[in-house]
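**Student:** Test case, fold it:
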Amino acid sequence: MEVAPDFVPEVTKDCLEKKQLRSLLKYACKQISLKEFSEAAIAEQSKRKLEADQIKKKQIKQAAINAEKNKKRKIINKILKKYDLSISFINHGDINKLKHMIEKLDHGSRLNQDEIAWLMVTRKGFHAGYYTQRLREKYHSNEAEYYSSKFIRTKNPWDIINASSHFRKCNQSKKANLILIKINTDKFKSKKIKSAFNTTFGGVKRDLRNLDEALSLGSQAHLLTPKDFRPCTLLGAVNIEIGNYDEGQSWYKKAIERGATEKSVDDDLRSIFMRLDKSKRKDLAIFLYENDPERYRWVKKYIQ
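**Tutor:** The predicted model follows:
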């Protein structure tokens, strides 16, 4: 007895259709002969294999793309973490440019002032933007190495003076000291250069807590260029640090008279103040507040 086409249950039809076994479905429904089924099945198998291969290739390609993305993400996260930044903190549109700048610094290259400005102001709502303390220190370290190497070539004293300034700003005053002690200043013909050298060397000695040497170098610098505020600022800072408050204030006053801003002097004082231990901080707070309660109103809370 011949089986009717509709004998095939709907559930079976659906199953064969989903598995794309269309030739088998047609044969089961008596729509094609066994020979036609055999030929169609071979063609279907070839098509399914081709489609499966294509899908597998796409999956492999996508897996490779994902792996590369993950690799890049890990590299970005690693270098960001090194400089105290987080991917969640960075605006999406800034990532590539920021990564490029950080990689430049990390490899020892220099950034120009436009790039530094971009780091500082691009991330709105934060005081230093993307310019973290570690990035700042790396920038100054690269600059210090640049000017040190340049000095070896040029013997231009301004290069080593610039190098010293940058070494100080990245906590490498010991390295600056080792370089500066080897410099023969007798070869410097200009008083301005000698004064600048002594001032930066005095700053290095101050960082290393060799305060007597810092005072001596500052005094020499002031004698060489009595109208320059920079030696006065150094002498003001060192005297404040050793407890000679009146002397320190006198030098700071001279610095302002010679061109230093009151803000820069007050910032210097605030920096010194915050590094002192509790008892010395209170003594300095009392001195400053009695000297000018309006200008130094920020110290009042440390007196009580």
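**Student:** Every contact and neighbour count from this point should use C-alpha atoms.
**Tutor:** Will do.
**Student:** Report all helices and strands that the host helix or strand of residue 253 contacts.
**Tutor:** Counting by DSSP states H and E, the element that carries residue 253 is helix 245-257. Applying 3 or more C-alpha pairs under 8 Å, 6 or more residues apart in numbering; DSSP states H and E, one finds that helix 245-257 contacts helix 229-241, helix 262-275.
**Student:** again, only this time at 7 Å
**Tutor:** The contact analysis (3 or more C-alpha pairs under 7 Å, 6 or more residues apart in numbering; DSSP states H and E) places helix 245-257 against helix 229-241.
**Student:** And the contacts of the helix holding residue 253?
**Tutor:** The contact list for helix 245-257 (C-alpha atoms under 7 Å, 6 or more residues apart in numbering) reads 229, 230, 232, 233, 235, 236, 237, 239, 240, 262, 265.
**Student:** Go again with 6 Å.
**Tutor:** 229, 232, 233, 236, 239, 240 (C-alpha atoms under 6 Å, 6 or more residues apart in numbering).
**Student:** same question, stretch 74-88
**Tutor:** Contacts of stretch 74-88 (C-alpha under 6 Å, 6+ apart): 134, 135.
**Student:** what about it, start to end distance?
**Tutor:** 14 Å (C-alpha to C-alpha, to the nearest Å).
**Student:** Give me the buried stretch members for that stretch, please.
**Tutor:** 76, 77, 79, 80, 83, 85 (16 or more other C-alpha atoms under 10 Å).
**Student:** So which of the residues you listed is the closest to residue 225?
**Tutor:** Nearest to residue 225 among the buried residues of stretch 74-88: residue 83, at 39.9 Å, using C-alpha to C-alpha.
**Student:** what's the longest helix in the chain?
**Tutor:** Taking DSSP state H as the criterion, the chain has its longest helix at helix 34-82.
**Student:** quick check, distance from that one to the centre of its chain.
**Tutor:** Relative to the centre of its chain, helix 34-82 is centred 39 Å away, using C-alpha atoms, centre = their mean, to the nearest Å.
**Student:** ditto for stretch 180-196
**Tutor:** For stretch 180-196 - counting by C-alpha atoms, centre = their mean - the centre lies 34 Å from the chain centre.
**Student:** Same check on stretch 13-23?
**Tutor:** In terms of C-alpha atoms, centre = their mean, the centre of stretch 13-23 is set 60 Å apart from its chain centre.
**Student:** what distance separates the start and the end of it?
**Tutor:** Terminal-residue distance, stretch 13-23 (C-alpha to C-alpha): 11 Å.
**Student:** One more sequence to fold, the one below, so I can look at both together:
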Amino acid sequence: MDECKFNLAASFVRFSSVGNLDERSLTSISRHMDHRKLQNQHFTALKEKYQVEHNQSAEPDIFLYFILRKAELGIQITEIEFQWLIENRFTKTAGIIDLQQYKTEELQRLEAELLRLRVRYCIPEDAELTIANPISSLLWKVESGGVISASELELLNHDALVDTKKVIQEVLQFSQLKVTYKAAKYLDRLPEEPLFSILKKLDVREQLTDAEADWLLAHDFYETLDIYWQQENERKAEREFSVLKAKYQVEAHPDTSISSPLYTILKKLDAEEALVNRECKWLSKQNLNTLVTLAQHHKDKILFASLKSKYQATQCESSEPTNPLFLILKRLEALNSETSMRNWDSQVIAGDIQWLSDQGLAGTAQILIQTHFRMLKTKYRIFGALAIEPFYEIMLRLERGERLDPKQVVQLIEEGRLSRTGNIAIAHYRLEAIFYEKEYRRTGNRWNLASASSNWRKAGKPEKALQVTETLNWDKVKELDLKAALLVTRGAAFRDLEQLDEAEQCATKAMEYQPESHQPFTLMGALSYDRGNYTQGDDWFEMAVERGATDTDNEIEKIVRMTKQKEKRREVVEYLLNKDPDRYKWAKVYLKPESL
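**Tutor:** All right, here's what the predicted structure looks like:
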């Protein structure tokens, strides 16, 4: 290029030096100047189009210009030329030219790809198929994994394209199966073997061969294999469900799916596991009553085993709930529940204890004794420590309605081991009262009426104490001491009912019949204290002592204890302490706030 510029300049000088230029020469020079201008404009346009950035020369670079002209004409750029562009930092230009030349070959490539798709999708050789044909678009869409609509498949409803449609349908099926069964990493879209046949088997839940399962493992299709093993487990469960339905004779039940509650229930029953309440309710709703009965049997067996372990009865080898031990252990378990403490017949429990002892289950019998003893303590309102002997036997006798030994009761009361107003003592007095009433009816001995009345009073039943003697024909009672005793006990019963006037009348009559007996005088002393006449009461008590009474202080203490009105109690206590602080020091306890 520089050489051309030099020659042109030299010619211009030469012509100028001559001084006389003809018209032809001037025209030639002018045309040469226009060509050069156009060449520069052309080069500038090419540089702009191909983004030549760092070439600042206004004059065309001969080699660069040559390359750009070739590119513009669509002539293939050589490797030497591409290398020159890179070396001279025309990288962007090289890229544009490379892309442009790639585009010129696009049609050829499309035709080559279409040819490959024709073979891949079984397009017959004699079928005309251009790139512009909709079927070509369909092939490329299938190849890209696109979703094909039914209307698009209609394009293939041509006799010559039957095989093509079949292949495409299999490709679409293959793609869907790969997604469903976690085999999408297999990129080839054509349904090649053995994966396609494996996935089709999985889709219809058909069992694979060992070779097919090994193929999945060898090709790292672990998720697909997991799905297969899950299907295998489900098939195994379905076979088990069928066997269980036959075993328990419920084949007629319509449920066949392993998701049915029946399958879980049958498995539990077969393993002799207990059913939960909702499962039993489900069986009842399904009218599967034989299974309900069987479920209860299994539940009882489980409970029986648990109770034997809990209550030291494992020596018993039987596991059947029909064994008498099961019922006994259930009663024992119920006895340990506070809500059931008072609901069992002690005679039944005593029979259970005897049965356990006879069967050599001494440990269980002892547990039942301790539990029963605790229950009886609760029933008789005994709190705190209490020796099992002799009180367990005492309470058993009371439960059986048997009389206690009165001497033993008195001794226990005197020893402070038994409260005279406690439930054991009250139950004892009640039994004594009933006994003496029966004895009176049997023998006609009226002294039994006095004993019955006295015991009814001690049992806290003054009304019954009065009823015993209510219809008595006093004229037929000849013994004065008996009349006095009956009147005293009636008077005491009236006093218990706070009918003091009637009580005084009985005491007065008793004095007339037996003036030397201390009992009516003791009753009069108590009545005086009830009325607040303490000095008068002391006089009566003194006369009772003169006649042999030894328990007047106990009677006074009982009066204080049984007084319900706080002010009246304080009054009598203060009177006693002022009278004799040493003799009545026990009364101080009744001045405490909790006693008042």
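**Student:** overall similarity of the pair, as a TM-score.
**Tutor:** Once superposed, chain against chain, the TM-score is 0.68 (TM-score structural alignment, normalised by the length of the first structure); 240 aligned residues with a C-alpha RMSD of 3.3 Å.
**Student:** Closest one of the contacts of helix 245-257 of the first structure to residue 172 of the first structure?
**Tutor:** Looking across these and measuring by C-alpha to C-alpha, the closest to residue 172 of the first structure is residue 233, at 20.9 Å.
**Student:** re earlier: which of the buried residues of stretch 74-88 of the first structure lies closest to residue 111 of the first structure?
**Tutor:** Closest approach between the buried residues of stretch 74-88 of the first structure and residue 111 of the first structure, by C-alpha to C-alpha: residue 83, at 15.5 Å.
**Student:** Matching that closest one against the second structure, which residue comes up?
**Tutor:** The alignment partner of residue 83 of the first structure in the second structure, by TM-score structural alignment, is residue 380.
**Student:** how much space between that match and residue 173 of the second structure?
**Tutor:** On the measure of C-alpha to C-alpha, residue 380 of the second structure and residue 173 of the second structure end up 83 Å apart.
**Student:** before we move on, what about residue 376 of the second structure?
**Tutor:** Residue 376 of the second structure is 80 Å from residue 173 of the second structure, by C-alpha to C-alpha.
**Student:** and the contacts of helix 245-257 of the first structure as TSV, adding neighbour count?
**Tutor:** Formatted as TSV, the contacts of helix 245-257 of the first structure follow (neighbours: other C-alpha atoms under 10 Å):
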residue	neighbour count
229	21
232	27
233	25
236	28
239	23
240	20
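**Student:** Make CSV out of the buried residues of stretch 74-88 of the first structure and add distance to residue 34 of the first structure.
**Tutor:** CSV is the format used below for the buried residues of stretch 74-88 of the first structure (distance: C-alpha to C-alpha, whole Å):
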residue, distance to residue 34 of the first structure
76, 62
77, 62
79, 66
80, 67
83, 72
85, 70
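**Student:** now, which of these sits nearest residue 195 of the first structure?
**Tutor:** The nearest member of the buried residues of stretch 74-88 of the first structure to residue 195 of the first structure, counting by C-alpha to C-alpha, is residue 83 at 35.7 Å.
**Student:** can you give me the strands for the stretch 101-250 of the first structure?
**Tutor:** For the stretch 101-250 of the first structure, applying DSSP state E, counting those that start in this stretch gives no strands.
**Student:** And residue 31 of the second structure, how far from residue 18 of the second structure?
**Tutor:** From residue 31 of the second structure over to residue 18 of the second structure (counting by C-alpha to C-alpha), the distance is 20 Å.
**Student:** Over to residue 349 of the second structure?
**Tutor:** Per C-alpha to C-alpha, residue 349 of the second structure is found 156 Å from residue 18 of the second structure.
**Student:** what's the answer for residue 437 of the second structure, then?
**Tutor:** Look at residue 437 of the second structure and residue 18 of the second structure: by C-alpha to C-alpha, they are 180 Å apart.
**Student:** Comparing the two, which shows the higher neighbour count?
**Tutor:** Using other C-alpha atoms under 10 Å, the more surrounded residue of residue 437 of the second structure and residue 18 is residue 437, with 22 against 8.
**Student:** The first structure: which residue goes with the more buried one?
**Tutor:** The alignment partner of residue 437 of the second structure in the first structure, by TM-score structural alignment, is residue 148.
**Student:** Run through the helices of the stretch 101-250 of the first structure in chain order.
**Tutor:** 113-121, 133-154, 157-169, 173-180, 191-207, 211-224, 229-241, 245-257 (DSSP state H, counting those that start in this stretch).
**Student:** cool, and the stretch 251-400 of the second structure?
**Tutor:** Listed in chain order, the helices of the stretch 251-400 of the second structure (DSSP H, counting those that start in this stretch) span 261-270, 277-285, 289-310, 324-335, 346-358, 362-379, 388-400.
**Student:** which residues in the first structure does the first one match up with?
**Tutor:** What that stands for is helix 261-270 of the second structure. So helix 261-270 of the second structure is aligned with nothing, judged by TM-score structural alignment.
**Student:** picking that back up, pipe the helices of the stretch 101-250 of the first structure into TSV and attach distance to residue 96 of the first structure per row.
**Tutor:** Supplementary listing: the helices of the stretch 101-250 of the first structure in TSV, determined by distance: least, C-alpha to C-alpha, whole Å:
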stretch	distance to residue 96 of the first structure
helix 113-121	13
helix 133-154	16
helix 157-169	27
helix 173-180	34
helix 191-207	37
helix 211-224	44
helix 229-241	40
helix 245-257	44
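**Student:** Comparing those, which comes out most buried?
**Tutor:** helix 229-241 (a mean of 26; mean count of other C-alpha atoms under 10 Å).
**Student:** Please name every helix or strand in contact with that helix.
**Tutor:** helix 211-224, helix 245-257 (3 or more C-alpha pairs under 6 Å, 6 or more residues apart in numbering; DSSP states H and E).
**Student:** quick one: which of those helices is nearest residue 157 of the first structure?
**Tutor:** Nearest to residue 157 of the first structure among these is helix 211-224; the distance by C-alpha to C-alpha comes to 15.1 Å.
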